[in-house]
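>>> output the structure for:
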Amino acid sequence: MSTYLPKEVQDGLDAARLAALKKSSRLRVLVDDEVYRVLRMWKDGFAVEEGITPKLRGLVDLYDGTNHLYQCLIIAAEAEAGEMCYEFKRSTVAADKAPLDFYRAPDAPVALLASDAM
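Down below sits the predicted model:
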């Protein structure tokens, strides 16, 4: 049995796979105020559609819908089957507030009331 597929059949299978990935993924990458759909993501990188997305490089932000997940420094890895794969040089989890530079006790008061307010 041969595993050879004609080019037209392989192109059709790749197009169907890309369409399914586009429908199922909520991930987005933000670069210079432009948003591109991420087809899939793994521990060390992510993939976008090769024909639509320009060559990306440098600092990007990854979102799941409207939730900011990561700020990443990326480099292009390789193109395969209609996808452009990128690898993370650095990936930092996004936080909604600045990190503290001191220890905050769990039972610490949230605010102090002035004595003249009572």
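
>>> contacts and neighbour counts: CA atoms only from here.
Will do.

>>> quick one, longest strand in the chain?
With residue count as the measure and DSSP state E as the assignment, the chain has strand 67-80 as its longest strand.

>>> which residues in this structure form strands?
27-31, 34-42, 45-49, 58-64, 67-80, 83-93.

>>> spit out the contact partners of the most centrally placed residue in the chain.
When CA atoms, centre = their mean is applied to the chain, the residue found nearest the centroid is Leu62 (3.3 Å). In this structure, Leu62 makes contact with 27-30, 68-72, judged by CA atoms under 8 Å, 6 or more residues apart in numbering.

>>> roughly how far apart are the residue nearest to it when sequence neighbours are not counted and Gln71?
Sequence neighbours aside, Val29 is the residue nearest to Leu62 in space, at 4.6 Å (criterion: CA to CA, 6 or more residues apart in numbering). Computed with CA to CA, to the nearest Å, the distance linking Val29 and Gln71 is 10 Å.

>>> to compare against the first, here's another:
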Amino acid sequence: MTTFLPKEVQAGLDAARKKDQKRNSRMLVEADGQTYRVLRFWETGFALDADSAPHLRGFVDLFDRGEHLYQCLILASEEEAGEMCYEFKRLTAIHGKPPADFVQEDHEVIALLGHQS
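Modelled structure (predicted):
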């Protein structure tokens, strides 16, 4: 039994796989005011569709369903199987509030005392 597929069939399967990855992906990368859908994300990088993604380099922002997750310094590493892969040089998580430069004490309100007459 052979595993040879005609070029047209292989191209159709690759296009269907890309379309499914784009539909299921929730992450977006924003660079220079443009947004691109992330096909795959891993610890040291991510991949975009090679047809629509430029060779990005520098600072970009990663979002997951509109939530700003990371600010990254990236460079384009390689193109394989219709995906443009990028590697992180720096990956910084975004926090909801600015960092404090002092220790904050935990002063939680335990109970409220009412005014007694």
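
>>> coming back round to it: intersection of neighbour lists for Val29 and Gln71 of the first structure?
Listed contacts common to Val29 of the first structure and Gln71 are 60-62; contacts here mean CA under 8 Å, 6+ apart.

>>> now, which of these sits nearest Val48 of the first structure?
Looking at those and their distance to Val48 of the first structure, the nearest is Leu62, at 11.9 Å (CA to CA).

>>> list of residues touching stretch 82-94 of the second structure?
44-51, 53, 55-56, 68-79.

>>> tell me the spacing between the closest residue to Leu75 of the second structure other than its chain neighbours and Arg65 of the second structure.
Closest residue to Leu75 of the second structure in three dimensions, ignoring its sequence neighbours and counting by CA to CA, 6+ apart: Arg57, at 4.5 Å. From Arg57 of the second structure across to Arg65 of the second structure, the span is 23 Å (CA to CA).

>>> pick out whichever of those two has more residues nearby.
Arg57 (15 against 11; other CA atoms under 10 Å).

>>> please identify the deepest-packed of the strands of the first structure.
Taking mean count of other CA atoms under 10 Å as the contact definition, the stretch among these with the greatest mean neighbour count is strand 45-49, which reaches a mean of 22.

>>> just give me how far it sits from the chain centre.
Taking the mean of its C-alpha atoms, strand 45-49 of the first structure sits 8 Å from the chain's own mean (CA atoms, centre = their mean, to the nearest Å).

>>> thinking again about what came up before, mean deviation, the longest strand of the first structure versus the second structure?
In the superposition with the second structure, the average deviation recorded for strand 67-80 of the first structure is 0.7 Å (mean CA distance after the TM-score superposition for the first structure).

>>> the second structure: matching residues for that strand?
Following TM-score structural alignment, the partner segment of strand 67-80 of the first structure in the second structure covers residues 67-80.

>>> what sits up against that stretch?
Stretch 67-80 of the second structure has contacts (CA under 8 Å, 6+ apart) with 50, 55-63, 84-94.
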